[in-house]
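K.L.:
Pasted the sequence and its predicted model underneath.
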Amino acid sequence: MSTPATATTNEPAQAKLSTLDRFLPVWIIAAMIIGLLLGRLVPGLAVALDSVKVADVSLPIALGLLVMMYPVLAKVRYNETGRVLADKKLMITSLLINWLAAPAFMFALAWIFLPDLPEYRTGLIIVGLARCIAMVLIWNDLACGDREAAAVLVAINSVFQVLAFGLLGWFYLQWLPNLLGLPTTSGEFSFWAITLSVLVFLGIPLLAGFLTRTIGEKTKGRTWYEDRFLPKIGPFALYGLLFTIVLLFALQGDEITSNPLNVARIALPLLIYFIVVFAVGMIVGRGLKLGYEKTTTLAFTAAGNNFELAIAVAIGTYGVASGQALAGVVGPLIEVPILVALVYVALWSRRRFFPEYAWHPTHAKRQEPQT
C-alpha cells in the first residue's frame, strides 16, 4: 500500500509503517461496517452502481480498483533487474513456488474447505493465482529482506500476470476440474473475460506506474521520486482499497449478514495458505543457501497475494455482488495481520537458522522490531 516512511537503523520496524498501514485491519473492518450500513440505508445503490460500466465493472468501483493499483506499481524499480536476474537459483525457485506450487496449493485448499460453495471456491482460486505485487515490499523491508530482489520479483510477477493470468484461470477453473472429474465453475467463466480484467486493472496501472517512474526519475531524480513523490501518492492505494471494500460490502450485505459462517469458511483456508507457503519459502531458501535476505524475500513474495487484482478480476468476471468478489475481499482482512506476524517469525529465524548472520558487521546495523 502506501510507501513506508524512512526509518533509522535503531528505530522499531513498526515505525516504518505509516498510521494507515499499521492499522490496516482496523480500516478494513471499518470499511466493511460502513458498507453494510450503506447497503441497508441507501435504497437503489446497486442500480446506481451498475448504471455506468468500464469493462463490465461499475465506473465507481473501476476507478477505485485503478486508484488502488497505481501507487503500488509506481513504486517498483523496473530498471534494477540485472543483479537479481543473474541469480538463477533465486529466480527459478521463485517462479516455481509462485506460479506452480502456490496456485496448486490454493486450488487444493479451496476444494477441501469449500466443496459445496462454488462461488467462494472460485474466488479463493483466483486469489491464489494473483501473485503478490503490493504489500510484499513493506513486509520484506520490515523483515530486512533483499529490497532489490523483492522489487525485481514484483516486476516479474506484474508482467507475468498480464501475460498468463487468463490461461491459468482457465487451467484451474475449467481444465483441471474436468480432468479430475470435479464440477467446473459457473458458465459465466470466460478466459477472455479474465484476460480483459487483468489487462484493464493491472495492465493500465502497470503501464502508468512504469511511465511515472521513468519520467519522474529522468526529470527529478530517484531521490526526489522515492523520498517526496511516492509518499504523496502511496496512501491512495489504501484509499482505493477501502473505497472498493465499502461498495462491495454495501452490495454483499445480505449475503454476509445471512451467512457469517461462510465468511469464516473462506478465512480458514486463507490462514493455512499464508502460513504454509511462507514456511515452505523459508525452508527451501535456507536449503538452497540463498542467505537470510533472499530467503526472506522468497518467502514473502510466495506467501503474499495480490488481493487488489483478485478483487478486480472477480468483479470484472463475475460481478460486484458475486461470491467470488466477496472471497477476494476477505483476502486482505486475513493476509495483513498474518503477514505482520510472519515478519517477526522471519526475524526470529534469522539468528537461529542463519548463523552466518551473526558475524557480518553490515547485518548488525539492521535491528529487529521491539516487542
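P.N.:
Looks like it arrived, so ask away. Numbering: from 1, shown residues only.
K.L.:
For the rest of this, base every contact and every neighbour count on C-alpha atoms.
P.N.:
Noted.
K.L.:
List the buried residues of stretch 70-78.
P.N.:
Tyr70, Pro71, Val72, Leu73, Ala74, Lys75, Val76, Arg77, Tyr78 (16 or more other CA atoms under 10 Å).
K.L.:
go on, stretch 205-214?
P.N.:
Pro205, Leu206, Ala208, Gly209, Phe210, Thr212, Arg213, Thr214.
K.L.:
Ok, stretch 260-274 next?
P.N.:
Under 16+ other CA under 10 Å, the buried positions of stretch 260-274 are Val263, Arg265, Ile266, Ala267, Pro269, Leu270, Tyr273, Phe274.
K.L.:
Repeat that for stretch 274-288.
P.N.:
Phe274, Ile275, Val277, Phe278, Ala279, Val280, Gly281, Met282, Ile283, Val284, Gly285, Arg286.
K.L.:
Second structure for comparison follows:
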Amino acid sequence: MSERSRLVQETRPDHEEVVGGLSTLDRFLPVWIGLAMVVGLLAGRWVPGLAEALDAVKVASVSLPIALGLLLMMYPVLAKVRYDRLDTVTADRKLLVLSLLLNWVIGPALMFALAWLLLPDLPEYRTGLIVVGLARCIAMVIIWNDLACGDREAAAVLVALNSLFQVLAFGLLGWFYLSVLPGWLGLDTAGLDVSFWTIAGSVLVFLGIPLAAGYLTRRLGEARKGRDWYEGRFLPRIGPVALYGLLFTIVLLFALQGSAITSQPLDVARIAVPLLAYFALMWTGSLVAGWLAGLDYPRATTLAFTAAGNNFELAIAVAIAVFGVTSGEALAGVVGPLIEVPVLVALVYVGLRTRRFFPRHRTPGRVTHV
C-alpha cells in the first residue's frame, strides 16, 4: 500500500466506529423493519376485514392511520436538518447538480422504462412502480448513508431538498409519466386517468406538513432556547419517534396487502425484478458518476444512496389515495421495502470496499445533529 493510500484510509471514518456510534434502534434497523413486515403480513392474512377497516378511517382520500405514521416518521428527520447549512451542499455545484439530475430526471425515467419493459402485461403493477420511481428517499437513507460512512450533513441537506422538490413537483411528474408520456410514445394505458390534483394533494398532506413542521420547530426552538438546547436535549427526545413511525407505517402497509403478497408469490417476484434492476443501476451509476466528477468517497456514497433509495411510504400513500387500498398499484409499492432493505444493506458493504478508489478532498464532520 502506498503512503498516500495509507493516509487516506487512516483519516476516513471506520465502519465499525460509525456502527458503534449508532443507537441500538438505528443499528438494528433492518431487523426491526423485517419484524414489522412479518407482523403486518400476518395481521393482514389472519385478521378478517382489517384492510377494509383501515381504509375506512380516512378523510376524503387521505388514510388517517397511514398519514399518522408518515407524519411521525418524517417530522423528526426534517426537524434535525440545519436549514441554515444548506450552503454546504448548494456550494458544491457538482454534488447538487448530480443529485438533482439523478433524482428527478434519470431515476423516474429509468423506473418508467423498466416498468414498461418488464411488466408490459401488468398495468396496475407497472403504474405502481412508476409512482415509486417518483418518490425520492428522505428517511431511511440517513441510516444507510451512515453505515456506509457517507457525509451525514450532505445527506441531511439532500433529504431536505428532495422533500421540498417533491412537494412542488411530484404531482406534475406523476401526471406526466402516467398520462402524458405514454401517449406521446404510443403506449396503451388502458384508459388510465390520473388526476394531477389528487396526487399533488396527497403529497402536500403526507410530506408538506412534516416538512413545514420540521422547519418551524427548528426555527422557533433555536430562537427560544438556543441551538445547544435544541440539538442536545430536544432532538434526542424526538429522534426515536421517526423509527416508531416508520415501523408503524410498515406494519399498516403490509397488513393492507398481506393477503395479496402471500397468495400471489409469482406477481411479487415479477414486481421484484424491475426493482432489483433499478436499485443496482441507480446506485452503481450514481457512485460512478460521483467518482467521475471527482467527489470524495463520503459525498459520492451519499449521492449514490440518496439517488437509489425511494420513499415507499409516500408512494404507497399516493397509490392508496389515487387507486385504492387493495389496488395492484398499492401492492407494487408495498413490495418495494421487501427488496430495498436487503439490497441497500448489501450495497453498504459494496460501497465500503470501493473507498480505496476515491480521492480525499475533505474530512466531513461526523456530527450527530442531522
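P.N.:
Received, thanks. Note that the structure is predicted; figures quoted are calculated from it, not measured.
K.L.:
Overlay the chains and give the TM-score.
P.N.:
After superposition, the two chains reach a TM-score of 0.87 (TM-score structural alignment, normalised by the length of the second structure), with 354 aligned residues with a CA RMSD of 2.5 Å.
K.L.:
Skip the chain neighbours and tell me the closest residue to His363 of the first structure.
P.N.:
Excluding the flanking residues, the one nearest His363 of the first structure by CA to CA, 6 or more residues apart in numbering is Tyr357, at 6.5 Å.
K.L.:
got a list of what the one you found touches?
P.N.:
Contact partners of Tyr357 of the first structure, counting by CA atoms under 8 Å, 6 or more residues apart in numbering, are Tyr292, Arg350, Arg351, His363.
K.L.:
now the buried residues of stretch 70-78 of the first structure as CSV including secondary structure and distance to Phe171 of the first structure?
P.N.:
As requested, the buried residues of stretch 70-78 of the first structure are exported to CSV (DSSP: H, G, I helix; E, B strand; the rest coil; distance: CA to CA, whole Å):
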residue, secondary structure, distance to Phe171 of the first structure
Tyr70, helix, 28
Pro71, helix, 30
Val72, helix, 28
Leu73, helix, 27
Ala74, helix, 30
Lys75, coil, 31
Val76, coil, 29
Arg77, coil, 31
Tyr78, coil, 29
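K.L.:
Nearest to Ala134 of the first structure among those?
P.N.:
When the buried residues of stretch 70-78 of the first structure are compared for distance to Ala134 of the first structure (CA to CA), Val72 wins out at 5.6 Å.
K.L.:
so whatever residue of the first structure lines up with Arg224 of the second structure is in which element?
P.N.:
Using TM-score structural alignment as the criterion, Arg224 of the second structure maps onto Thr219 of the first structure. Using DSSP states H and E, Thr219 of the first structure sits within helix 204-220.
K.L.:
that's a strand at Leu139 of the second structure, yeah?
P.N.:
No, residue 139 of the second structure isn't Leu; it's Ala. No. Counting by DSSP: H, G, I helix; E, B strand; the rest coil, one finds Ala139 of the second structure to be coil, located in no strand.
K.L.:
Give the aligned equivalent of it in the first structure.
P.N.:
In the first structure, Ala139 of the second structure lands on Ala134 (TM-score structural alignment).
K.L.:
One more: Gly351 of the second structure?
P.N.:
Gly351 of the second structure maps onto Ala346 in the first structure, by TM-score structural alignment.
K.L.:
now swap in Val167 of the second structure and tell me
P.N.:
For Val167 of the second structure, the residue aligned by TM-score structural alignment is Val162.
K.L.:
Next, count neighbours for that match.
P.N.:
Residues near Val162 of the first structure, counting by other CA atoms under 10 Å, number 19.
K.L.:
Run through the residues that contact Thr301 of the second structure.
P.N.:
Each residue near Thr301 of the second structure by CA under 8 Å, 6+ apart is listed here: Asn145, Ala148, Cys149, Gly150, Asp151, Leu287, Gly290, Gly351.
K.L.:
How about the residue nearest the centre of the first structure, nearest residue that isn't a chain neighbour?
P.N.:
What sits nearest the mean C-alpha location of the first structure, by CA atoms, centre = their mean, is Asn306, with 2.3 Å. Nearest non-adjacent residue to Asn306 of the first structure, counting by CA to CA, 6+ apart: Cys132, 4.2 Å away.
K.L.:
And for Leu331 of the second structure?
P.N.:
Leaving aside its chain neighbours, Leu331 of the second structure sits nearest to Gln257 (6.1 Å; criterion: CA to CA, 6+ apart).
K.L.:
Next: Lys94 of the second structure.
P.N.:
Nearest residue to Lys94 of the second structure, sequence neighbours excluded (CA to CA, 6+ apart): Ala293, at 6.9 Å.
K.L.:
Quick one: map the one you found onto the first structure.
P.N.:
So Ala293 of the second structure corresponds to Leu288, using TM-score structural alignment.
K.L.:
now Val47 of the second structure
P.N.:
Checking TM-score structural alignment: Val47 of the second structure goes with Val42.
K.L.:
Also Val105 of the second structure?
P.N.:
Using TM-score structural alignment, Val105 of the second structure pairs with Leu100 in the first structure.
K.L.:
where do the helices sit along the stretch 251-371 of the first structure?
P.N.:
Taking DSSP state H, counting those that start in this stretch as the test, the helices found in the stretch 251-371 of the first structure are 260-287, 292-303, 307-318, 323-353.
K.L.:
Ala155 of the first structure: which of those is closest?
P.N.:
Judging the helices of the stretch 251-371 of the first structure by CA to CA, what sits closest to Ala155 of the first structure is helix 292-303, at 11.3 Å.
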